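K.L.:
dropping a prediction and its sequence here:
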Amino acid sequence: MLTCDRCDGQMSDGARCSICLKSLDFACSGITEAGYRKLGVRQSNWKCPTCKAGSTSKAGSGFSEKIEKLEKRVHTIETAQKEIPALKDRIKYLEDFNDKNQWLRSNNIEIKGVPMKDRENLLEIVTSIGNKIIYPVTRPSINFNFKSHNSGGDKTKPIIVSFLNRYLKEDFVAAARSFNTLRPVDIGLVGTGRIFVNDYLTVQNTLLLSKAKSLAKENDFDYVLVKNTIILVRKNSQSPVISIKKEKNLQKIQ
């Protein structure tokens, strides 16, 4: 005789749980004797009500966890979507701010590569450069000039020059580029590096120019230059000129 593990009653036969390995009489097992017999080889996988409930509970728990994770993801997406308009407004504000800041620099140039020296006279340096590139400048044509704090090295802080108007500035830059290679020795200073005369770009546009140059190199573009503070790229001398005013315009360099 066998003993039912649930009611402790005596039984001649019963059902055996494949999980807890307990033997139950048919009254406690929740299955009829005929039903259990019909299981045949599947009797080895039969579960008692307690173990079956436990398995269902675990499955339900796992399903609930998945639902909870899905709800969190949906909440994150919904939150992000609500923030998109504010982010767009912020981007638009920053772009407008950069455009206004760049407009304020329309008459300005940045001269890099001039070695520092004691008691230097920036106006004399600018005048010397003008004479060398055959575009003489006088004091009345310049609003102001100063040494920038943004520097790639202690000995070559950029000189910022503000001309009386944009046309003087553009002609000065064009003359410097036509001269091709300008060095400190050309203006009476000691040094072997090069002097560069360019538009005075904002930090954001300087980064944009750097990205444009990198992409142009990767995609075999021959020309990258700045004219009137606008970045221009060109595949070759027969290709159309592409203006790079915003980050999204970089997609055109391909």
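P.N.:
Structure's in. What do you need?
K.L.:
CA only for contacts and neighbour counts going forward, please
P.N.:
Noted.
K.L.:
mind listing the helices in the chain by residue range?
P.N.:
In the chain, helices defined by DSSP state H lie at 26-29, 33-38, 49-104, 122-132, 166-179, 203-218, listed in chain order.
K.L.:
quick one: the longest one to chain centroid distance?
P.N.:
In terms of Cα atoms, centre = their mean, to the nearest Å, the gap separating the centre of helix 49-104 from the centre of its chain is 19 Å.
K.L.:
what is that helix packed up against?
P.N.:
Helices and strands in packing contact with helix 49-104 are not found; criterion 3 or more Cα pairs under 8 Å, 6 or more residues apart in numbering; DSSP states H and E.
K.L.:
angle of that helix against helix 203-218?
P.N.:
Counting by axes from the mean of the first three to the mean of the last three Cα atoms, to 10 degrees, helix 49-104 points 100 degrees away from the direction of helix 203-218.
K.L.:
how about CSV for the helices of the chain, with distance to residue 111 and mean neighbour count added?
P.N.:
CSV is the format used below for the helices of the chain (distance: least, Cα to Cα, whole Å; neighbours: other Cα atoms under 10 Å):
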stretch, distance to residue 111, mean neighbour count
helix 26-29, 93, 18
helix 33-38, 94, 13
helix 49-104, 17, 12
helix 122-132, 9, 18
helix 166-179, 10, 17
helix 203-218, 14, 16
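K.L.:
against that first model, consider the following:
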Amino acid sequence: MMSSTCGSCGESLTDGPRCSMCHLEFHYGCAGITEGGYRRLGDRKLNWRCPKCKQPGLQSPQPCLTPTSPDIVLEIRALAVKLQALDPMAADLKVLRSEVSDLKDQISEANSSIRLFNGRVSALEERMTQVEKSQEQVELLHAEVKNMKVEVNAREQWLRINNVEVKGIPQTSNENLYTIIQSIGSKVNYCLQKQLISFITRVPTREKSQPCPIIVSFANRYVKEDFLAACRAANKVKLLTSSDLELRGNTNIYVNDHLTVQNKELLQKTKKVAKEKNFAYTWVKHAKIFLRKNDTSPIICIRSEVDLSKIH
């Protein structure tokens, strides 16, 4: 490549921008443009003008600093110091870029995990919705079962409407239950004819230490109510005992409605609540449980534990 001189400083040059007006060539530094910037001009280099041609008022060209100039030497030295200072920063920058790259990978993995987690949460929410719907159905079924139990208990109690339960009769072999019940009728002044009784039997009990109660089923509920009323009236005068029937021992005899197991449990709970709430009276009539606070308070019929929960 042929060498020429700079149109600004007069020093020789081998490469530099060429002015489209004065047709002089310049050092890149003298021309006020970098080599990279000049080459990026592309076809526009054909119209490039030097600083002097751009500003005609400037008569003298700016001096170009040569490598031998003291100022450029000081500047080069200063730049070298700065470059030396930048070397550790460049290394730190490289490490930082690596850390940023790792962080981006971690963020990408975290985003994937979050998307997976969100998917699982959505699936869990869907399952929870199904569970809530199922829970509503279960609650409805529980309510329905509860109503059915109440209905079954009511029907079972209705089947026992003609029955009385006699407790406290000593149990012996070859006993005649009809004779025993007839003796009770005599003691309470109620003439009990055999044709008024459908059947008599003892039933098993959980209390192994106590004799099995006797169940008497009458021909109709009216006979049963009359017999039961006579027993209660007699007990107000004197409680009937086994010795009154010329049976062994001196145990008390109780004649009551033949309640279902569920109603017997409800009666025990009612008695407990009555004691806690200072109710004076608890009784059973027509196989129904009643409560009364005192002689002037209203009578409360207890049909279920819900009724007990309303007592204050």
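P.N.:
Looks like it arrived, so ask away. Small disclaimer: the values here were computed from a predicted structure and weren't measured.
K.L.:
picking that back up, distance to residue 14 of the first structure added to the helices of the first structure, as JSON lines?
P.N.:
What follows is the helices of the first structure, written out as JSON lines (distance: least, Cα to Cα, whole Å):
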{"stretch": "helix 26-29", "distance to residue 14 of the first structure": "6"}
{"stretch": "helix 33-38", "distance to residue 14 of the first structure": "8"}
{"stretch": "helix 49-104", "distance to residue 14 of the first structure": "14"}
{"stretch": "helix 122-132", "distance to residue 14 of the first structure": "105"}
{"stretch": "helix 166-179", "distance to residue 14 of the first structure": "100"}
{"stretch": "helix 203-218", "distance to residue 14 of the first structure": "78"}
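K.L.:
which residue in the second structure aligns with residue 137 of the first structure?
P.N.:
Residue 137 of the first structure maps onto residue 192 in the second structure, with residues paired by TM-score structural alignment.
K.L.:
again, but for residue 48 of the first structure
P.N.:
In the second structure, the residue paired with residue 48 of the first structure according to TM-score structural alignment is residue 103.
K.L.:
burial of that match, as a residue count?
P.N.:
Counted with other Cα atoms under 10 Å, the neighbours of residue 103 of the second structure add up to 12.
K.L.:
what of residue 255 of the second structure?
P.N.:
Quick note: residue 255 of the second structure (other Cα under 10 Å) scores 21 neighbours.
K.L.:
what does residue 154 of the second structure align to in the first structure?
P.N.:
Under the alignment (TM-score structural alignment), residue 154 of the second structure maps onto residue 99.
K.L.:
ugh, wrong one, residue 129 of the second structure
P.N.:
Using TM-score structural alignment, residue 129 of the second structure sits opposite residue 74 in the first structure.
K.L.:
its match: what's it in contact with?
P.N.:
By Cα atoms under 8 Å, 6 or more residues apart in numbering, no residues touch residue 74 of the first structure.
K.L.:
ok, it to residue 67 of the first structure distance?
P.N.:
10 Å (Cα to Cα, to the nearest Å).
K.L.:
before we move on, what about residue 224 of the first structure?
P.N.:
53 Å.
K.L.:
got it, and residue 221 of the first structure?
P.N.:
Relative to residue 67 of the first structure, residue 221 of the first structure is positioned 52 Å away (Cα to Cα).
K.L.:
can you check residue 229 of the first structure too?
P.N.:
To residue 67 of the first structure, residue 229 of the first structure is 54 Å away according to Cα to Cα.
K.L.:
show me what residue 241 of the first structure aligns to in the second structure.
P.N.:
Taking TM-score structural alignment as the alignment basis, one finds that residue 241 of the first structure is matched in the second structure by residue 299.
K.L.:
so how far is residue 204 of the second structure from its match?
P.N.:
Using Cα to Cα, which is the criterion applied here, residue 299 of the second structure is 34 Å from residue 204 of the second structure.
K.L.:
repeat for residue 180 of the second structure
P.N.:
In this structure, residue 180 of the second structure and residue 204 of the second structure are separated by 18 Å, where distance is defined by Cα to Cα.
K.L.:
and what of residue 72 of the second structure?
P.N.:
123 Å.
K.L.:
quick one: contacts for residue 113 of the first structure?
P.N.:
If a contact means Cα under 8 Å, 6+ apart, then residue 113 of the first structure has 156, 157, 158, 184, 193, 194, 195, 196 as its contacts.
K.L.:
how about 7 Å then?
P.N.:
For residue 113 of the first structure, the contacting residues are 156, 193, 194, 195, 196, by Cα atoms under 7 Å, 6 or more residues apart in numbering.
K.L.:
what does the first one correspond to in the second structure?
P.N.:
Counting by TM-score structural alignment, residue 156 of the first structure corresponds to residue 211 in the second structure.
K.L.:
likewise for the fourth one?
P.N.:
Alignment of residue 195 of the first structure against the second structure is given by TM-score structural alignment, with residue 253 as its counterpart.
K.L.:
so its match makes contact with residue 167?
P.N.:
Yes. With contact defined as Cα atoms under 7 Å, residue 253 of the second structure and residue 167 form a contacting pair (5.6 Å).
K.L.:
number of nearby residues for residue 105 of the first structure?
P.N.:
Around residue 105 of the first structure sit 20 other residues, with neighbours defined as other Cα under 10 Å.
K.L.:
that one against residue 200, yeah?
P.N.:
Yes. When contacts are counted by Cα under 7 Å, residue 105 of the first structure is listed as touching residue 200 (6.4 Å).
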